[in-house]
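In: Show me how the following folds:
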Amino acid sequence: LAAVVPMDGFHLANAELERLGRRGRKGAPDTFDAAGYVALLARLREADTTVWAPEFRREIGEPVAGAIAVAADVPLVITEGNYLLLDGAWASVRPLLDEVWYVQVDDGLRRERLVARHRRFGRSAEAAAAWVEQTDEPNARRIAAARHGADAVFTWGEP
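Out: Sure, this is the predicted structure:
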């Protein structure tokens, strides 16, 4: 038995991204509440009662607070996210994790899947491809540069 607590629940709300002028870069490291994510991870390590975590809902494009219940007696908490190994605001994440696995995906396959996901949630083919190139690709390069901090590298998918 395990609980899954994704980092994506810490996306800043769209209204806040608009206010900060970051909506066009949603998904970049500074468009998340990294400190809130760190606080949740620390809280999960010490919990003696249920902890409620946020979840990102793609169908509305927003995080939803208190959507994931993590019981105090759950034996394993799995978290996933792109920025677990970054420095700066994210540097406090790694010490709170027992292991970090880096998932290596062929660049072409990753781009193809990202474009398909953006299309599923309403972007045109052109807009999806542009978003991947302008937003997702710089993020992917940042993530790949930090992979040296992983405990294991796992290759996913066909090249």
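
In: Please make it C-alpha for all contacts and neighbour counts, starting now.
Out: Fine.

In: Residue 149 - how many residues pack around it?
Out: As a burial measure, residue 149 scores 14 neighbours (other CA atoms under 10 Å).

In: Can you tell me the SS state at the residue nearest to it when sequence neighbours are not counted?
Out: Spatial nearest neighbour of residue 149, chain neighbours left out: residue 85 (6.2 Å); criterion: CA to CA, 6 or more residues apart in numbering. What DSSP: H, G, I helix; E, B strand; the rest coil gives for residue 85 is coil.

In: quick one: residue 85 from residue 143, how far?
Out: Noted for residue 85: a distance of 8 Å to residue 143, by CA to CA, to the nearest Å.

In: So between those two, which is more surrounded?
Out: Neighbour tally, residue 85 and residue 143, criterion other CA under 10 Å: the higher count belongs to residue 85, 25 against 18.

In: and the spatially most central residue of the chain, what is it in contact with?
Out: Most central in the chain under CA atoms, centre = their mean is residue 81, positioned 3.2 Å from the mean C-alpha point. Shown in contact with residue 81 (CA atoms under 8 Å, 6 or more residues apart in numbering): 6-8.

In: same question, residue 152
Out: By CA under 8 Å, 6+ apart, the contact set of residue 152 is 100-102.

In: With secondary structure and distance to residue 109 added, can I get the residues you listed in a markdown table?
Out: Output for the contacts of residue 152, formatted as a markdown table (DSSP: H, G, I helix; E, B strand; the rest coil; distance: CA to CA, whole Å):
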| residue | secondary structure | distance to residue 109 |
| --- | --- | --- |
| 100 | coil | 22 |
| 101 | strand | 19 |
| 102 | strand | 16 |
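
In: Would you do the same for the sequence below? I want to compare the two.
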Amino acid sequence: MLPASDPPPLDELVARARALASSGPRRLLGITGAPGAGKSTLAGQIVGALGELAELVPMDGFHLAENELHRLGRHARKGAVDTFDGAGFVALLRRLRAAGPRTVYAPEFRRELEEPVAGAIPVPPSVPLVVVEGNYLLLAAEPWGEVRELLDEVWYLDLDETERLRRLTDRHVAFGREPVEAAARARGTDQRNAELIAGTADRADLVVRMAPSIAS
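Out: Below is the predicted model of the structure:
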């Protein structure tokens, strides 16, 4: 793992991703960090800059369905590691890494539905870099421990804690929660998830100190 340093310019991160895309057969780049650290924003910027060289596959497509979360009694903890289909996520990464002759379809989480939608993200065989974004890419516990082995490089995003909590609370409000409920969620279930994720940072290839201009 490389030590964290001052926030790198976005163009440096894009250049690093571009080099990975050009380094041989299909590569998988993981972007991880605590909720609100800026994973989705940075991953989208990287893929947008690389154009046809990259496709984005978020881990959130492997949320368990609402009915299943209620059945298991886990709905109040949605977003925790046991509210995802980890084995299904690993299976998809294996298919993406194999880069066979056919398009691989990945699921996508739809906020307006609060449900994953199967087959929503096409990854053609011609795409040399898949950017995988999600919370639990560096966990050692099975089945998540297999994820790290399937990713060629993983970046861990580190944002100032006060700023991260502010952004996460604002995001919950934007998704329809009342401000008091949003703050409680950010400092409750989300914080427990964040502490679990923070304990995995030493397994990353690069720790990126996030500047507000990148994380926003």
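
In: Could you pick out the buried ones from the contacts of residue 152 of structure 1?
Out: Neighbour counting over these (16 or more other CA atoms under 10 Å) leaves 100, 102 as the buried ones.

In: hmm, back to that, so which of the contacts of residue 81 of structure 1 are in strands?
Out: residue 6 (DSSP state E).

In: Now do the aligned residue in structure 1 for residue 181 of structure 2 against residue 116 of structure 1, distance only.
Out: Aligned by TM-score structural alignment, residue 181 of structure 2 pairs with residue 127 of structure 1. From residue 127 of structure 1 across to residue 116 of structure 1, the span is 11 Å (CA to CA).

In: Residue 81 of structure 1 now?
Out: On the measure of CA to CA, residue 81 of structure 1 and residue 116 of structure 1 end up 19 Å apart.

In: For the residue nearest to residue 149 of structure 1, give me its contacts.
Out: By CA under 8 Å, 6+ apart, the contact set of residue 85 of structure 1 is 91, 93-94, 143, 146-147, 149-150.

In: mind running it again at 10 Å?
Out: When contacts are counted by CA atoms under 10 Å, 6 or more residues apart in numbering, residue 85 of structure 1 touches 91-95, 100-102, 142-150.

In: Between residue 85 and residue 143 of structure 1, which contacts overlap?
Out: The contact sets of residue 85 of structure 1 and residue 143 overlap at residue 102 (CA under 10 Å, 6+ apart).

In: Tell me the counterpart residues of the longest strand seen in structure 1 in structure 2, please.
Out: When structure 1 is parsed with DSSP E, its longest strand is strand 62-70. Using TM-score structural alignment, strand 62-70 of structure 1 lines up with residues 115-123 of structure 2.

In: Can you show me the strands along structure 1?
Out: Going by DSSP E, structure 1 shows strands at 3-6, 51-57, 62-70, 77-80, 101-105, 152-156.

In: Go ahead and measure how far the last one is from the middle of the chain.
Out: The chain centroid and the centroid of strand 152-156 of structure 1 are separated by 17 Å under CA atoms, centre = their mean, to the nearest Å.

In: how far off strand 101-105 does it point, in degrees?
Out: Compare the direction of strand 152-156 of structure 1 with that of strand 101-105 by axes from the mean of the first three to the mean of the last three CA atoms, to 10 degrees and you get 30 degrees.

In: neighbouring contacts of the match of strand 62-70 of structure 1?
Out: Contacts to stretch 115-123 of structure 2, defined as CA under 10 Å, 6+ apart, come from residues 54-58, 60-67, 96, 99, 102-110, 129-130.

In: what's the answer for stretch 120-138 of structure 1, then?
Out: 24-28, 58-61, 107, 110-119, 139-140, 142-143.

In: Quote the end-to-end distance of that stretch.
Out: For stretch 120-138 of structure 1, the end-to-end distance is 22 Å (CA to CA).
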